[in-house]
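Peer 1: I need the structure of the sequence given here:
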Amino acid sequence: MPGLKICVAGVGAMGGMLAGMLARTDVDLSLVARGETLRTLREQGLTVHDGQSARIVRCAANTRAPDTVQDVVILAAKSQQLPALAACVSHAVGPQTLVVPVVNGLPWWMTLPTGSPCGAARACLDPGGELARAFPPARVVGCVAYAFASLDAPAVVRSAKAPTLVLGRVQGGNADDPEVAALVQVLDAAGVVITPSPDIRCDVWAKLAVNLATNPLSVVCEETLGGLVAAPPTRQVVRDMLEEAVTIGRACGFGPLRSVDEQLGSIAVADGHRTSMLQDYQAGRALELDAIGYAVMRVGAVCGVPMPVTATILRLADFKAARPDRQGNR
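Peer 2: As a prediction, the model looks like this:
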């Protein structure tokens, strides 16, 4: 839709890739970033490598969203960064703004209402309730992203394949309602593959199960997705963690979920891809262990589902992340 005002808040691998694709359309695009990323965006622009060539994208970038109310705000940041990001963009969220969190792990909006099993995870995802207040559930479009993107340097993104976004209203609408349809039209024009979801919570849990079973383990082993499922010992660990996550999902009523064997097959296709958590670990950045791991364990405790393998791998990932000789801890 011409003239749609879209703010991409967070210009890491995923946010940078989406911003680079949206810049090819005629939307009014703005970016929210900070530090070295913001400096690079202002001085050199956003560099997007798409596998065949590199493009330089230049658009407005600042530490906060524009003062004008946006039609769409895309949150593309780590879960632990969202409260601070909310303070930078909430003023641009109006009664008709769509908020699209492109995040890993269990999103804060799945902890609402607090009486649901996922409500047990609110204490580690939105303890102060800032996100629930800043982004009303009726304006949130849930999103599950399937993408293979990496960050070569601040504001330098690499991706050889178009991402797929699964989209569905969190509350008060359908994936094909007029507001979401306008967003889908723009994303489609940008080259993003869109899959509408009648129940976005099921789709979130399906990906969460894979993230849980691979991201922390990839840090412990410092191995790619393909490597994790190719070796029998780690393949069994992935299988065990998938079974724990799928059992919790079914207890919560999220289904139908794919079988563990189907999920293992989809992981193998990723081959040499490094998980986002492994990329963060190797770059010395904080890990999303709360949203991807410990939040799920809180839900499992409420559902009465033991998670011994998951608990062990999370502790080991935590240990590695805290090592004093790790880059970022020195």
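
Peer 1: for the rest of this, base every contact and every neighbour count on C-alpha atoms.
Peer 2: Fine.

Peer 1: touching, Thr214 and Gly226? I think so.
Peer 2: No: the criterion here is CA atoms under 8 Å, and Thr214 misses it with Gly226 at 10.2 Å.

Peer 1: quick one: which of the two has more around it?
Peer 2: The neighbour comparison of Thr214 against Gly226 (other CA atoms under 10 Å) goes to Thr214, with 29 against 20.

Peer 1: the more buried one: helix or strand, and which one exactly?
Peer 2: Using DSSP states H and E, Thr214 sits in helix 200-221.

Peer 1: could you point out the helix or strand that follows that helix?
Peer 2: Next helix or strand after helix 200-221 toward the C-terminus (DSSP H and E): helix 225-230.

Peer 1: list the buried residues in that next one.
Peer 2: Across helix 225-230, burial judged by 16 or more other CA atoms under 10 Å covers Leu225, Gly226, Gly227, Leu228, Val229.

Peer 1: the first one: what's it in contact with?
Peer 2: Which is Leu225. Thr214, Ser218, Ile267, Ala268, Ala270, Asp271, Gly272, His273, Arg274, Thr275 (CA atoms under 8 Å, 6 or more residues apart in numbering).

Peer 1: please give me the structure for this one as well, since I'd like to look at both together:
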Amino acid sequence: MMEVSMMKICIAGAGAIGCTLAARLAQSGQSVNVLARGKTLEVLQQNGIQLSDIDGDYRVEVNVSDSAETLGHQDLIFVCTKAPSLTSMLKLIQPMLHAETIIIPVVNGIPWWYFQGIQGRFAGESIQAIDPQGLMSRLAPQQHLIGCVVFITACRDAPGVVTSTTPHLMVIGEIDHRMSERLTHVRAIIENAGIEARAVDNIRDYIWTKVAANLTSNPLSVVTKGTLEQIYGDTHLTPLVRTMFNEVLLTAAAYSARISFDPQTFMEQGAEMGAVKTSMLQDYEEHQPLELEAIGYAVLELASKVDIPMPATQNLLALTQFIADQCQP
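Peer 2: Below you'll find the model as predicted:
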């Protein structure tokens, strides 16, 4: 490990991704605080975090609390929560912010800040599907933000116990697409934790790449109960997946974003992920809210703004919403 300067780091949210980050950062020597609640809080206080990934098995102790006031000011906060809980989490972290605090939302889908930090036709607008009142923008002003796209597949086996069988990759970038000293510093901290980290000047390209993966797999997994291997490899499903992928490609291109995979490579790499359940299918099975707004409806909203139809995507989202509604109490 290389030597990097220490920061006061908080992981806000102790699900699969949050625990993976916390364990890796703590293992690298960083002092890690975790904001957690309920059963997870109790388990982390008693047993720490247990992570099993491709590099080995770890058990690490972290400073954990359900009180942002107790944890105090933080220099770097990774907000690791599902999109439906994002507003409440941003409210919770307010006591931890100081003038230079960096907030990195580690959340799937189109981010609420998509039209911030850049010029253009829609500059400064809110994404209505995610943040209709602009509350997230007020809770996390753009000067605090670094964008993030996480390519980590992890499963929470129990509170504080996580398994991951694929390589870890995080792509980070300033939301105004400039390279900065703080961006380089954060990249070094992540890299030192054994996670491949890339600091880029085009974070929205990577957002669209991850959105393409999430949107073509997550809702369909809820409808079919299929794994990634089946969704991207079964001939009954691949025509629909290819159609949806093409719809996302057109929409991304309309916003001058580039998805780095051609369709065939995209499908092959998806199938190679194996018999993995998507995070949305896991949420559905646990009767948790689904991330349909950030992963799906926000994309439809962006497509509508530039007059691009997405009929296959729209129909699948409607079917997924119907199925999800049947599980609500």
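
Peer 1: quick one on the thing from earlier: of the contacts of Leu225 of the first structure, just the buried ones, ChimeraX syntax please.
Peer 2: Command for ChimeraX that selects the buried part of the contacts of Leu225 of the first structure, burial taken from 16+ other CA under 10 Å:
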select :214,218,267,268,273,274,275
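
Peer 1: for the residue nearest to the spatial centre of the first structure, what are its contacts?
Peer 2: The C-alpha lying nearest the average C-alpha coordinate of the first structure belongs to Val103 (CA atoms, centre = their mean; 2.1 Å). By CA under 8 Å, 6+ apart, the residues touching Val103 of the first structure are Leu75, Ala76, Ala77, Lys78, Ser79, Cys143, Val144, Ala145.

Peer 1: ranges for the strands of the stretch 151-300 of the first structure?
Peer 2: 156-159, 164-169, 193-196 (DSSP state E, counting those that start in this stretch).

Peer 1: ranges for the strands of the stretch 1-150 of the second structure?
Peer 2: With DSSP E, counting those that start in this stretch as the criterion, the stretch 1-150 of the second structure has strands spanning 9-12, 32-35, 49-53, 56-60, 63-65, 76-79, 102-105, 146-151.

Peer 1: what about stretch 309-327 of the second structure, distance to the chain center?
Peer 2: Here stretch 309-327 of the second structure is found 21 Å from its chain centre; the criterion is CA atoms, centre = their mean, to the nearest Å.

Peer 1: meant to ask about stretch 147-164 of the first structure
Peer 2: The answer for stretch 147-164 of the first structure is 13 Å, by CA atoms, centre = their mean.

Peer 1: how long is that stretch end to end?
Peer 2: With CA to CA, to the nearest Å as the measure, stretch 147-164 of the first structure spans 6 Å from end to end.

Peer 1: which residues touch stretch 215-224 of the second structure?
Peer 2: Stretch 215-224 of the second structure is contacted from outside by 226-228, 231-232, 241, 244-245, 277-281, 284, 292, 295-296, 316-317, 319-320, 323, using CA under 8 Å, 6+ apart.

Peer 1: quick revisit: so can I have TSV of the strands of the stretch 151-300 of the first structure showing distance to Glu130 of the first structure and mean neighbour count?
Peer 2: Compiled in TSV, those are given as follows (distance: least, CA to CA, whole Å; neighbours: other CA atoms under 10 Å):
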stretch	distance to Glu130 of the first structure	mean neighbour count
strand 156-159	30	22
strand 164-169	20	23
strand 193-196	28	16
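
Peer 1: among these, which is nearest Thr97 of the first structure?
Peer 2: Closest to Thr97 of the first structure of these is strand 164-169 (CA to CA; 12.8 Å).

Peer 1: what residues in the second structure pair up with that closest one?
Peer 2: Residues 169-174 of the second structure are matched to strand 164-169 of the first structure when aligned by TM-score structural alignment.

Peer 1: how about Ser304 of the second structure, what's its partner in the first structure?
Peer 2: Per TM-score structural alignment, Ser304 of the second structure is aligned with Ala301.

Peer 1: quick one: buried residues of the helix or strand in which its match is found?
Peer 2: Assessed by DSSP H and E, Ala301 of the first structure sits inside helix 295-303. For helix 295-303 of the first structure, burial by neighbour count (16+ other CA under 10 Å) applies to Ala295, Val296, Met297, Arg298, Val299, Gly300, Val302, Cys303.

Peer 1: what's the closest residue in space to Glu125 of the second structure that isn't next to it in sequence in contact with, if anything?
Peer 2: Counting by CA to CA, 6 or more residues apart in numbering, Glu125 of the second structure lies nearest to Phe115, which is 5.8 Å off, once chain neighbours are set aside. Contact analysis of Phe115 of the second structure by CA under 8 Å, 6+ apart lists Phe122, Ala123, Gly124, Glu125, Ser126.

Peer 1: cool, Leu25 of the second structure as well?
Peer 2: Leu25 of the second structure touches Ser31, Val32, Ile189, Ile190, Ala193, counting by CA under 8 Å, 6+ apart.

Peer 1: isn't the last one right next to Ser31, touching?
Peer 2: No: proximity of Ala193 of the second structure to Ser31 does not meet the contact threshold set by CA under 8 Å, at 12.0 Å.

Peer 1: which one of those two has more residues nearby?
Peer 2: Ala193 (22 against 17).

Peer 1: what sits against the residue in the first structure that that one lines up against?
Peer 2: Counting by TM-score structural alignment, Ala193 of the second structure lines up with Ala190 in the first structure. Under the criterion of CA under 8 Å, 6+ apart, the contact list for Ala190 of the first structure reads Met21, Leu22, Ala23, Arg24, Thr25.

Peer 1: chain neighbours aside, what residue packs nearest to the aligned partner of Asp240 of the first structure in the second structure?
Peer 2: Matched by TM-score structural alignment, Asp240 of the first structure corresponds to Thr243 in the second structure. Leaving aside its chain neighbours, Thr243 of the second structure sits nearest to Ala312 (6.9 Å; criterion: CA to CA, 6+ apart).
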